[in-house]
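*Asks:* no sequence on this one, just coordinates:
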C-alpha cells in the first residue's frame, strides 16, 4: 500500500485520519505521518492495510494504469 492508495481507501470508506487510526489501533499522528510520506514500521503499514481490507477495500497493484483501490464486491 502506498500513500495515494491509503488516501483513496479512506475516501472510499468515508473515513478521516482519526477513523482509520481508531480502527487500526494507531495514533492519528501515525496516519498523518504515513500520508506525508514518512517511513513507518512494516508492521504499522500492515496494520493499516489489514484494517482497510477488513472494511472491504481491495488493493490493485501497478498494472500499467497505476496502483489503486476498489471496494470489494461484497460491500453494500
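*Replies:* Done, it's in. Please read these numbers as outputs of a predicted model, since none were measured by experiment. Numbering: from 1, shown residues only.

*Asks:* make it CA atoms for all contacts and neighbour counts henceforth
*Replies:* Will do.

*Asks:* in the longest helix belonging to the chain, what's buried?
*Replies:* In the chain, taking DSSP state H as the definition, the longest helix is helix 42-54. For helix 42-54, a neighbour-count test (16 or more other CA atoms under 10 Å) marks 44-45, 47-49, 51-52 as buried.

*Asks:* got another one to weigh against that:
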C-alpha cells in the first residue's frame, strides 16, 4: 500500500479536475461532508485518524488521479484518461 498521506491542496485539485462536489466525494467514499470540508480547509496533510485519507486517495486513484510528489516536495496530481479510439 502506498503512503496515504496526501495534502489538502491535492484533495481540492483532484476534486476540481473530476468536477466532483464535496457531497459527491462524500457519497463515493463514505467520508462525511464536514470532514472533507475540514480536510480541504487546512494546509498540508490533514489530521486523520480513521483511514479516511487512504479511502479518499483510493477513490481518486480509481477515477484516474495519480498523486505525485510527496507532502514535503512538490505535491501534485495528474489525470490519467482512458485511451481513446
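*Replies:* Perfect, I can see it now. Quick caveat, the model's predicted, so the values are computed rather than measured.

*Asks:* TM value for the aligned chains?
*Replies:* With the length set by TM-score structural alignment, normalised by the length of structure 1, the two chains reach a TM-score of 0.84; 74 aligned residues with a CA RMSD of 1.9 Å.

*Asks:* one step back: and the longest helix of structure 1, what other elements does it pack with?
*Replies:* If you count contacts as 3 or more CA pairs under 8 Å, 6 or more residues apart in numbering; DSSP states H and E, helix 42-54 of structure 1 packs onto helix 17-24.

*Asks:* quick one, what contacts residue 40 of structure 1?
*Replies:* residue 34 (CA atoms under 8 Å, 6 or more residues apart in numbering).

*Asks:* which residue is nearest the middle of structure 2?
*Replies:* residue 11 (3.6 Å; CA atoms, centre = their mean).

*Asks:* nearest spatial neighbour of that residue, skipping sequence neighbours?
*Replies:* Of all residues not flanking residue 11 of structure 2 in the chain, residue 40 sits nearest, at 6.7 Å (CA to CA, 6 or more residues apart in numbering).

*Asks:* how close does the aligned residue in structure 1 for the one you found sit to residue 69 of structure 1?
*Replies:* Alignment note (TM-score structural alignment): residue 40 of structure 2 maps to residue 35 of structure 1. Distance, residue 35 of structure 1 to residue 69 of structure 1, using CA to CA, to the nearest Å: 16 Å.

*Asks:* thinking again about what came up before, can you redo the buried residues of helix 42-54 of structure 1 as a markdown table with distance to residue 30 of structure 1?
*Replies:* Output for the buried residues of helix 42-54 of structure 1, formatted as a markdown table (distance: CA to CA, whole Å):
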| residue | distance to residue 30 of structure 1 |
| --- | --- |
| 44 | 9 |
| 45 | 10 |
| 47 | 11 |
| 48 | 10 |
| 49 | 13 |
| 51 | 14 |
| 52 | 15 |
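
*Asks:* closest one of those to residue 62 of structure 1?
*Replies:* Taking CA to CA as the measure, residue 62 of structure 1 sits nearest to residue 49 out of the buried residues of helix 42-54 of structure 1, at 16.3 Å.
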